[in-house]
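Visitor: Attaching a predicted model along with its sequence, questions to come.
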Amino acid sequence: MACLYVLNLNFTGVVSMISLFGFRIVCVALLFLNVPLATFRADVRPETWQVVVDAGSSKTRGILYLLSGDAVTPVVEYNSKLPLASYARVPDDSGTLLIAPLLDALERLAGDKKYGLEKNTVRVNVLGTAGVRELSADQQDAIYKAVNTSILAKGWALGQVGTIDGRDEGIFAWVHLNFLKGLAMSDNTLGIIEVGGPRAKSLSRSSLYRWTTQTSVKMLVQ
């Protein structure tokens, strides 16, 4: 099991890490939240695979990523119209009827593209968002217990499995937006207002600065 590691960051520290490691690498570190940033140097990090399951309020989306050097490549994607939160009353089914078939589909699609996966080395990250946040702590725990069981039963490795808060979602969206716009190294970054599902989120450089100087960025490390 991974253990919780807390790293205090301010905005200057984030910019320094981007300058040192490259923006995409920092983005992946924030996205997966499960390895120390120092391991992300492009010249030493081996090629790895990870699955990210975005368990939203209206659907569940799984993406298989290839991480190689400083490149992060989405290889295959599979969507289910069933949200993870819909299994609140039947939590055991969340693993067997939702996550397991989704992982099977990703494996099949990767095979169609001639990628051979050593599943026991591919970490599966399941990130519950707004819909799951509406559930009680006991309901969430029951769902994630079933999800963990199914991931391991299918031969994959466990990554981060749990619920992320709206601030995490906002940071991910802000990082992705400014990377896609080519503003990663700029002082003139764009803010976002994301409206979707049951929540709206807004984030800008100034709000990120306020948040990072008052709180801690949580990371999971081996």
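Guide: Now that the structure is in, tell me what you want to look at.
Visitor: Only C-alpha atoms from now on, for both contacts and neighbour counts.
Guide: Noted.
Visitor: After whichever strand or helix holds residue 66, heading C-terminal, what element do we hit next?
Guide: Following DSSP states H and E, one finds residue 66 within strand 60-68. Next along the chain after strand 60-68, taking DSSP H and E as the criterion, comes strand 71-80.
Visitor: Which strands and helices lie in contact with that next one?
Guide: helix 23-32, strand 60-68, helix 100-112 (3 or more C-alpha pairs under 8 Å, 6 or more residues apart in numbering; DSSP states H and E).
Visitor: And the ones you listed: which comes nearest residue 43?
Guide: strand 60-68 (9.9 Å; C-alpha to C-alpha).
Visitor: Check which residues of that closest one are buried.
Guide: In terms of neighbour count (16 or more other C-alpha atoms under 10 Å), strand 60-68 has its buried residues at 60-67.
Visitor: and what of stretch 182-198?
Guide: So stretch 182-198, judged by 16+ other C-alpha under 10 Å, has buried residues 184, 189-192.
Visitor: And that stretch, end to end?
Guide: End-to-end distance of stretch 182-198: 30 Å, with C-alpha to C-alpha, to the nearest Å as the criterion.
Visitor: residues making contact with it?
Guide: 15, 18-19, 23, 57-58, 130-131, 170, 173-175, 177-178, 200-205 (C-alpha atoms under 8 Å, 6 or more residues apart in numbering).
Visitor: got the contact list for stretch 36-56?
Guide: Outside stretch 36-56, the residues that reach it (C-alpha under 8 Å, 6+ apart) are 21, 25-26, 29, 32, 60-70, 83-84, 121-132, 219-221.
Visitor: Separate out the buried members of those.
Guide: Buried among the contacts of stretch 36-56 by 16+ other C-alpha under 10 Å: 21, 25-26, 29, 32, 60-67, 69-70, 83-84, 122-132, 219-220.
Visitor: Report the angle between the helix or strand harbouring residue 124 and strand 60-68.
Guide: Element membership of residue 124 [criterion: DSSP H and E] is strand 123-128. Counting by axes from the mean of the first three to the mean of the last three C-alpha atoms, to 10 degrees, strand 123-128 points 140 degrees away from the direction of strand 60-68.
Visitor: dropping in the other structure now:
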Amino acid sequence: MSSSETTTMRIPKLPFLLFVALCITLYISYLRWTPSTQTEKSVPNLKSAYGSGRVSAQNEIFYGIMFDAGSTGTRVHVYKFSQTSSGAPHLEHEIFKAIKPGLSEYADEPEKCVAGIKELLDIAMEEIPEHLRRSTPLVLKATAGLRLLPEEKAQKLLDTVKTIFQSSPFLVGKESVSIMDGTDEGIFAWITVNFLTGSLTNPSAKLAGMLDLGGGSTQITFYPYEKVTFTGAPAGYITNFQLFNRTFHLYSHSYLGLGLMSARLQIMGGMEGKPLQPDGELVTSCITPGFVTEFNHAGITYKVKGQNDVKSLYESCSKSVAKMLTGKVNRADEVANLFVYAFSYYFDRAEDTHLIDPSVGGYVKVRDFETAATKECANIAQTAGSSPYLCMDLTYITHILQDLGFSKDKRLKLVKKINDVETSWALGATFYYMDLLKSNV
């Protein structure tokens, strides 16, 4: 064939473009589905809340179960989630139930806690579909009530619960039943509040602070915007971690022994875990003079009597509270400028004195607690039988809020729920343990 007769083969244009598009699509899919090796810095004492590297299909449904074993009761939270394209879970809804007393009340007879734990576990069984139970993490975290018990007694209670959990169809790991560090409790509660308000996924949003007053301990956690907060914070009060592709520097501390019930005992001159002599009694200027009652705390019953010859119950009680708190709380001035949520006993005592609507909560100034304390202490002779410790509780709340850095005119938002979800540490902790258990069972 002559050169003039030579022809050139050409690939049709449309099939060629389709072939290139297919190659690009396959390459992108490969990059997308290849597991990432990048790790995130974790919260101190924790491994990583979102570090598994797994990819979930959008709209996938999954569950988490968190038992909150507090000093005055045990609560179960059953959370239903769906996965979003951003990687942050979307909370579909929560099932919640609480029972009393707390686990610590069974310190000498741990087997007696079994019925209550099984009752709460049945709530999860009813809510979660059978085919998802084996992949659903089941966790119990105990707080100040068990922290205050002798180690041997606390461990027997935890072992009893773990035996029950291991016989269930849910996902139970090595860390599933334990006592939670107080600082982690504050951090998880802060995550819960700011997740429910949408602030965690909105970089331009102002992050709220959090106050929690439990029975055995109290927590304060907030995101510092002022440099002086970092430089003035005691060692261990600043925590750094990553969440939702953001780095957070939190001021967080848990004061063990300054929860409302533990504070009561100290204000009256008692000591944690030490019963009185058979004929002994605690005498306090914070209840009706001459009134005799009992106080049950951490498995011990104390005989209590109101101090005689007290002219002003509020003033005398205020002095007792101030003396007990001396040197125990760090003041953080920045909190005066932050929006702060407060819950647990802050909410309960505000409800008891009609400062808020119990169905929706509300705003309360520190001064409102003081006014309620003054009124209650003046009228305590009439309510001694039904609420003998209300004067003391309100006086204590007034003082500890000011010691933490809140002025009397500071407004706090008191809530039990945000967007119909309980405002406790349980949701924040569930995020962490869901990933930890699925990765390390």
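Guide: That came through fine. Here the structure is a predicted model, which means the values were calculated and not measured.
Visitor: picking up where we left off before, by how much does the strand holding residue 66 of the first structure deviate from the second structure on average?
Guide: When the second structure is superposed, strand 60-68 of the first structure averages 1.4 Å from its matched positions, counting by mean C-alpha distance after the TM-score superposition for the first structure.
Visitor: That strand corresponds to what range in the second structure?
Guide: Mapping strand 60-68 of the first structure onto the second structure (TM-score structural alignment) gives residues 74-82.
Visitor: How far off centre is the matching stretch?
Guide: Relative to its chain's centre, stretch 74-82 of the second structure lies at 13 Å (C-alpha atoms, centre = their mean, to the nearest Å).
Visitor: likewise stretch 50-70 of the first structure?
Guide: Per C-alpha atoms, centre = their mean, the centroid offset for stretch 50-70 of the first structure relative to its chain is 7 Å.
Visitor: gap between the counterpart of residue 134 of the first structure in the second structure and residue 396 of the second structure?
Guide: The alignment partner of residue 134 of the first structure in the second structure, by TM-score structural alignment, is residue 148. The gap separating residue 148 of the second structure from residue 396 of the second structure is 20 Å, by C-alpha to C-alpha.
Visitor: Endpoints of stretch 76-88 of the first structure, how far apart?
Guide: 28 Å.
Visitor: neighbouring contacts of it?
Guide: By C-alpha under 8 Å, 6+ apart, stretch 76-88 of the first structure touches 55-65, 93-94, 98, 102, 105-106, 109-110, 128, 131-132, 135, 139-140, 143.
Visitor: out of residue 148 and residue 396 of the second structure, which sits in the busier spot?
Guide: The neighbour count for residue 148 of the second structure versus residue 396, taken as other C-alpha atoms under 10 Å, is higher for residue 396 (26 against 19).
Visitor: contacting residues for that one?
Guide: With C-alpha under 8 Å, 6+ apart, residue 396 of the second structure has these contacts: 263, 318, 321.
Visitor: The first structure: matching residues for whichever strand or helix holds the first one?
Guide: Spelled out, it's residue 263 of the second structure. If you go by DSSP H and E, residue 263 of the second structure is part of helix 260-267. Aligned using TM-score structural alignment, helix 260-267 of the second structure spans no residues in the first structure.
Visitor: name the helices or strands packed onto whichever helix or strand comes after that helix?
Guide: Downstream of helix 260-267 of the second structure, the next assigned helix or strand under DSSP H and E is strand 282-284. Packing partners of strand 282-284 of the second structure (3+ C-alpha pairs under 8 Å, 6+ apart): strand 300-306.
Visitor: right, and the helix or strand after the strand it packs on?
Guide: Next helix or strand after strand 300-306 of the second structure toward the C-terminus (DSSP H and E): helix 313-325.
Visitor: which residues of the first structure does that next one align to?
Guide: By TM-score structural alignment, helix 313-325 of the second structure lines up with nothing in the first structure.
Visitor: Over to stretch 182-197 of the second structure?
Guide: Stretch 182-197 of the second structure maps onto residues 166-181 of the first structure, going by TM-score structural alignment.
Visitor: Quickly check the buried residues of strand 60-68 of the first structure for the two that are furthest apart.
Guide: Pairwise over those, using C-alpha to C-alpha, the maximum falls at 60 and 67, 22.0 Å.
Visitor: Which parts of the first structure are strands?
Guide: Under the criterion DSSP state E, strands of the first structure are mapped to 3-7, 48-55, 60-68, 71-80, 123-128, 157-163, 192-196, 199-203, 217-221.
Visitor: Using JSON lines, lay out those strands together with distance to residue 41 of the first structure.
Guide: Shown next, in JSON lines, are these (distance: least, C-alpha to C-alpha, whole Å):
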{"stretch": "strand 3-7", "distance to residue 41 of the first structure": "18"}
{"stretch": "strand 48-55", "distance to residue 41 of the first structure": "13"}
{"stretch": "strand 60-68", "distance to residue 41 of the first structure": "11"}
{"stretch": "strand 71-80", "distance to residue 41 of the first structure": "11"}
{"stretch": "strand 123-128", "distance to residue 41 of the first structure": "19"}
{"stretch": "strand 157-163", "distance to residue 41 of the first structure": "20"}
{"stretch": "strand 192-196", "distance to residue 41 of the first structure": "29"}
{"stretch": "strand 199-203", "distance to residue 41 of the first structure": "28"}
{"stretch": "strand 217-221", "distance to residue 41 of the first structure": "16"}
